[in-house]
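Participant: For reference, the sequence and a predicted model appear below.
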Amino acid sequence: MISRRTLLAGTAALAGTALFGRPGSAPAFTRPLPPAAVPGPETIVSVELKAAERALSLPCFDGHALPMWTFADQATPPVIRLALGQRLNTHLVNGLTRPGEHVSIHWHGIRLPNDQDGVPYLVQKPVEPGESYDYSFVPPDTGTFFFHTHCNTVEQLGRGLAGILIIDGDAPEPYDADELLVLKDWRLNDDNTGFLPFLTPEGAGKSGTFGTVRSVNGMVEPDITVPASGDVRLRIVNIDPTRVSEIGVEGAEAAVVAIDGLACQPFPLRSWRMGPAMRADLVIRTPADGGTATLFDYFSAKPVPLARFMTKGPARRTTPFDPAPLASARITAPDLSAPVTPMTFSATATAQSVASAAGDDQGFLGPLCLAAGTFWAINKASWPGGGMDQIPPPLLKLERGRSYRLQLRNVTPRMHPIHIHGHSFTVLKSNKRELPPHFADTVLLLPEERVDVAFVADNPGRWMLHCHIIEHQETGMMGWVEVA
């Protein structure tokens, strides 16, 4: 069996190379990961979240108030912050008034008990308008996570129904600042006074229906003031339903210290490709007082600036950049000798059928959660188009406590961020690119790519496995695995 320490040690050897499509070289960081954080006492943090339509405005709306759907009386996602070991008690109220517009909360990336996972029909009753529901769990991992609904997600998330969950305790050496950056596009009409349709057949059958306005924390290219010559943690969360970004930083040295909330051996950042629902924690060494560094998205015809970091104050650090690593993840190391099980992610519709559907939006949308048409499949099976309540057989039946090795095979010309509930994958290798060893709950598959992952099926229950381009999920690329 290969241990977690042995697996993650390989990152240092890869860190000096251009792993992710941006040229350059930098010395590898060698400081080892500290031991896993020790949970504190189980005190209780209580939160009420009320999903409701609220007329709210964000800076990127150009002064217009739009009918957003949010969990709180604010346009930006609420942030829940806990210490490791604390219990989160959440009272969810569905204040939406559209008949049948039920909700639930999926705590994305959290390895929680199955009955708290928030998937309607599979693990809980949907929360209908006027009803409420209570969640209670102790997150087992530190890091950066988020939460969202799991039915009609393309519209509910598109209107803003999401939040951020941060579990503190993973930074034995404090950084000089800690900044949250939430990436999201908005589908707005020409004068930014209303929303465009959130799902289109043409988009669903291709790479998704993209937003028209890009934002970070609800702003277009915000300026963020940070300490000068300091090591600043950037918690980058992609909550967009569709867009894949390739993030990079210019004007500052940068390192990746965590992926999907869990620590990795720090490695120099060239660029890191993030699909919907993926997170990356960076540490940047900021410029001297009065300087500027810029976060870019390189996955475009030309780099798109996302946010600028403006430095202010005396120098916080004078030593060479060598970012403090985060505490090790509390993930059981899988047995990598387990046999490989292929999982194939494929299309079910031809281009002609997609084009035909795109010409007639009427009748395309089916019951809440799923579209009437299915364009995508896992292992040649699509979730039935009749509704989320029509649960198909599991994709896999797994024995609790056993290690499993999967080969995720994308046989389509589109990218697919594949998300597993209740577990974290150990990402091993790709047939198309070098990847650093890391943990992830959402693995981005490039076109025609095969990525090997492994995990211990140590969390019993019925767990979703799906593409997190939400239109792909809601048009068939969704299934579940059973751990018993």
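Facilitator: Nice, thanks for sending it over.

Participant: switch to C-alpha atoms for all contacts and neighbour counts from now on
Facilitator: OK.

Participant: Which elements pack onto the strand or helix carrying residue 92?
Facilitator: Residue 92 belongs to strand 87-94 when elements are defined using DSSP states H and E. Contacts defined by 3 or more Cα pairs under 8 Å, 6 or more residues apart in numbering; DSSP states H and E place strand 87-94 against strand 44-56, strand 132-137.

Participant: In contact with residue 352, which residues are there?
Facilitator: Contact analysis of residue 352 by Cα atoms under 8 Å, 6 or more residues apart in numbering lists nothing.

Participant: scratch that, residue 59
Facilitator: 218, 219, 220.

Participant: still on that earlier bit, I'd like the helices and strands packed on strand 87-94 as TSV, with mean neighbour count and distance to residue 119 appended.
Facilitator: Shown next, in TSV, are the helices and strands packed on strand 87-94 (neighbours: other Cα atoms under 10 Å; distance: least, Cα to Cα, whole Å):
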stretch	mean neighbour count	distance to residue 119
strand 44-56	17	16
strand 132-137	17	12
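
Participant: hmm, back to that, excluding its own residues, what touches the strand holding residue 92? List them.
Facilitator: Counting by Cα under 8 Å, 6+ apart, 42-52, 82, 102-104, 127-139 sit against strand 87-94.

Participant: switch to 7 Å and redo it
Facilitator: Under the contact criterion Cα atoms under 7 Å, 6 or more residues apart in numbering, strand 87-94 has outside partners 42-52, 103, 127-138.

Participant: ok, structure two:
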Amino acid sequence: MISRRAFSLGSTAAGVLALAPSAIGQVPASIDTLPASAPVTRLPLVAKEIDWRLLGPDRPATRHFCAYDGEPFKVFRFNRGTRLAVDFENRLPDPTTVHWHGIRVPYLSDGVAPLTQEVIPPGGRFSYNVPLPDSGFYFFHPHCDETGQVGRGLFALLVIDSPEERKVAFDAECFIAVKDWRLGDDGQWIAMSTDEGAATAGTFGTVRATNGSIVPPRVEVPAYGDVRVRTIVADATRVIDLGCETEDAALIAVDGQALLPPVLLDKLPDGVWRMGPAMRADLQVRVGAPGTEVKIQDYRSGQPYLLTTLVAVDKGLKKTAFKPKSLPASTAPQPDLARPKKMEYLLQVSAGPTIVSPALPADDPLSKALVDSLCVGSKTHWAISRDSWSTQDALRLPPPLEKLTAGTTYVVACTNVTKHVHPMHLHGHVFRVLSSSKKAGMPQYLADTVIVEPNESVQFAFKATSGNWVFHCHILEHMDTGLMGWFRVT
């Protein structure tokens, strides 16, 4: 396996982190997305277990809840252009890593064992170089035993601000973290994964909640004001249809990237935005006169499920006509669609561990790398075009799905031939969703995760960045049981 490595903040050349070839062998260049002169903020970060009263203050505390810095649903906020020098410590009883979801980090800080680092053992430490080149709404979470650790609460929200975005004024801001919990009647954890769930739509929680509360939050906001509602599906399985009880609402950003122009929710199919695990959406919601309420709901159920209620209180604002606000354009590299290279992949059921891609050369430093058994499931249920990620049936790192060229634009046609939804996430890149075979009239948008429905083909495009990057379903049991592959970009 690749030896653990730290990063160099000062001795960079041409944006490439200085590495020790004797330690890691011949690997793709790990490209930094900020200049060496970028301001540095040191961030101590600890993963540990706590007790947390998920079922309410009068019910038993849930033991072994996982949280960063001991604070559930913590929101970290920094300015665009900052480099985080993260000093991470693992105080969990099990190995872990940290993945900076949606952030364009150098791949050696991407947190995927054994592709970019070894797992961090209990009591271990790791230094992450996390440049913040783009504003937006992101989060971070483990990428080992993700079903279990995220299932017990190990994730945090990350907001990156910029001067340009601050000029787009809102009257209030509200966070909605959709996360269910696998709890018994005594408030203690039950099995996070089941064979039946892993092989179908996923194992759903027994308790629905918003921001860790089984009572939907009520948030006071200025009457007649525009509220920026930042929603994330932090659940391992659930897919929601995000909507609200007002015509004065618009989708203004997806996965942290501005949607230009913004789109009224009423103009979207069924008046909702469908979101799967790891997906984020920013809504602009106008509230009415003092005392009125706007309910933010999940409409993907027999009865709408209330996520949060916005309660209008008098703050002296005057009623004006509703107008969607345009956020600054994304600063992420954009694909060049003039002459892209094309790739096609099937999301499919697997009868067992299967690999059809050419093996890595014997002298490749990853050719003998082993996947830690604690990071994956015990069975193989899924595959990407007949390639399955390693499980406990076969722990050798599989070969890459493709070898790509940095700076080249690729258009991926991803077709789901299974009976279940797959939200597909590409590490290290922002891609443009171009089209869907089932969602007529859907606008093109930028994202890092896209839902592919059963019998749907989705096309998306990205400009490849040097590194080893995984591509996987974010229904975590699907990922754990085969539905993950990786690209080598050189």
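Facilitator: Sure thing, it's come through. Note that this is a predicted model, so its numbers are computed, not measured.

Participant: roughly how far out does the strand holding residue 92 of the first structure sit from the chain middle?
Facilitator: Offset of strand 87-94 of the first structure from its chain centre (Cα atoms, centre = their mean, to the nearest Å): 21 Å.

Participant: I'd say residue 110 of the first structure and residue 139 touch.
Facilitator: Yes: with contact defined as Cα atoms under 7 Å, residue 110 of the first structure counts as touching residue 139 (6.4 Å).

Participant: Centre of the chain to the following helix or strand past the strand holding residue 92 of the first structure, how far?
Facilitator: Sequence order places strand 106-108 as the next helix or strand after strand 87-94 of the first structure, per DSSP H and E. Centroid displacement of strand 106-108 of the first structure relative to its chain, using Cα atoms, centre = their mean, is 10 Å.

Participant: which residues in the second structure does strand 106-108 of the first structure align to?
Facilitator: Mapping strand 106-108 of the first structure onto the second structure (TM-score structural alignment) gives residues 99-101.

Participant: what's the mean deviation for that stretch versus the first structure?
Facilitator: Following superposition, stretch 99-101 of the second structure is found to deviate from the first structure by 0.3 Å on average (mean Cα distance after the TM-score superposition for the first structure).

Participant: what does that stretch rub up against?
Facilitator: Taking Cα under 7 Å, 6+ apart as the rule, stretch 99-101 of the second structure contacts 110, 111, 138, 139, 140, 141, 142, 143.

Participant: again, only using 8 Å
Facilitator: So stretch 99-101 of the second structure is in contact with 109, 110, 111, 112, 130, 138, 139, 140, 141, 142, 143, 427, going by Cα under 8 Å, 6+ apart.

Participant: Report the two of the residues you listed separated the most.
Facilitator: Within the contacts of stretch 99-101 of the second structure, two members stand farthest from each other by Cα to Cα: 112 and 138, at 17.4 Å.

Participant: So which bits of stretch 301-316 of the second structure are buried?
Facilitator: 305, 306, 307, 308, 309, 310, 311, 312, 313 (16 or more other Cα atoms under 10 Å).

Participant: cool, stretch 156-168 of the second structure as well?
Facilitator: 156, 157, 158, 159, 160, 161.

Participant: and which of these is nearest residue 327 of the second structure?
Facilitator: Nearest to residue 327 of the second structure, judged by Cα to Cα, of those is residue 161 at 11.6 Å.

Participant: Could you pull up the residues touching the residue nearest to the spatial centre of the second structure?
Facilitator: Geometric centre of the second structure, nearest residue: residue 278, 3.7 Å, by Cα atoms, centre = their mean. Counting by Cα under 8 Å, 6+ apart, residue 278 of the second structure makes contact with 232, 233, 234, 235, 449, 474.

Participant: and the residues you listed as TSV, adding neighbour count?
Facilitator: Output for these, formatted as TSV (neighbours: other Cα atoms under 10 Å):
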residue	neighbour count
232	25
233	22
234	28
235	26
449	30
474	26
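
Participant: any chance of those in TSV, plus distance to residue 89 of the second structure and secondary structure?
Facilitator: Formatted as TSV, the contacts of residue 278 of the second structure follow (distance: Cα to Cα, whole Å; DSSP: H, G, I helix; E, B strand; the rest coil):
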residue	distance to residue 89 of the second structure	secondary structure
232	25	strand
233	26	strand
234	22	coil
235	24	coil
449	28	strand
474	25	coil
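
Participant: Need the max-distance pair from those residues.
Facilitator: Among these, 235 and 449 lie farthest apart (Cα to Cα), at 14.1 Å.

Participant: if I look at the residue nearest to residue 146 of the first structure when sequence neighbours are not counted, how far off is residue 238 of the first structure?
Facilitator: In space, and not counting its chain neighbours, residue 146 of the first structure is closest to residue 164: 4.1 Å by Cα to Cα, 6 or more residues apart in numbering. Remark: distance between residue 164 of the first structure and residue 238 of the first structure (Cα to Cα, to the nearest Å) = 11 Å.

Participant: Compare the contacts of residue 59 of the first structure and tell me which has the most neighbours.
Facilitator: Each of these was scored for neighbours by other Cα atoms under 10 Å, and residue 218 scores highest at 23 neighbours.

Participant: burial of the closest residue to that residue other than its chain neighbours, as a residue count?
Facilitator: Closest residue to residue 218 of the first structure apart from its sequence neighbours, by Cα to Cα, 6+ apart: residue 58 at 5.5 Å. When neighbours are defined as other Cα under 10 Å, residue 58 of the first structure has 18 of them.

Participant: quick one: contacts for residue 58 of the first structure?
Facilitator: Applying Cα under 8 Å, 6+ apart, we find residue 58 of the first structure in contact with 64, 65, 75, 76, 218, 219.
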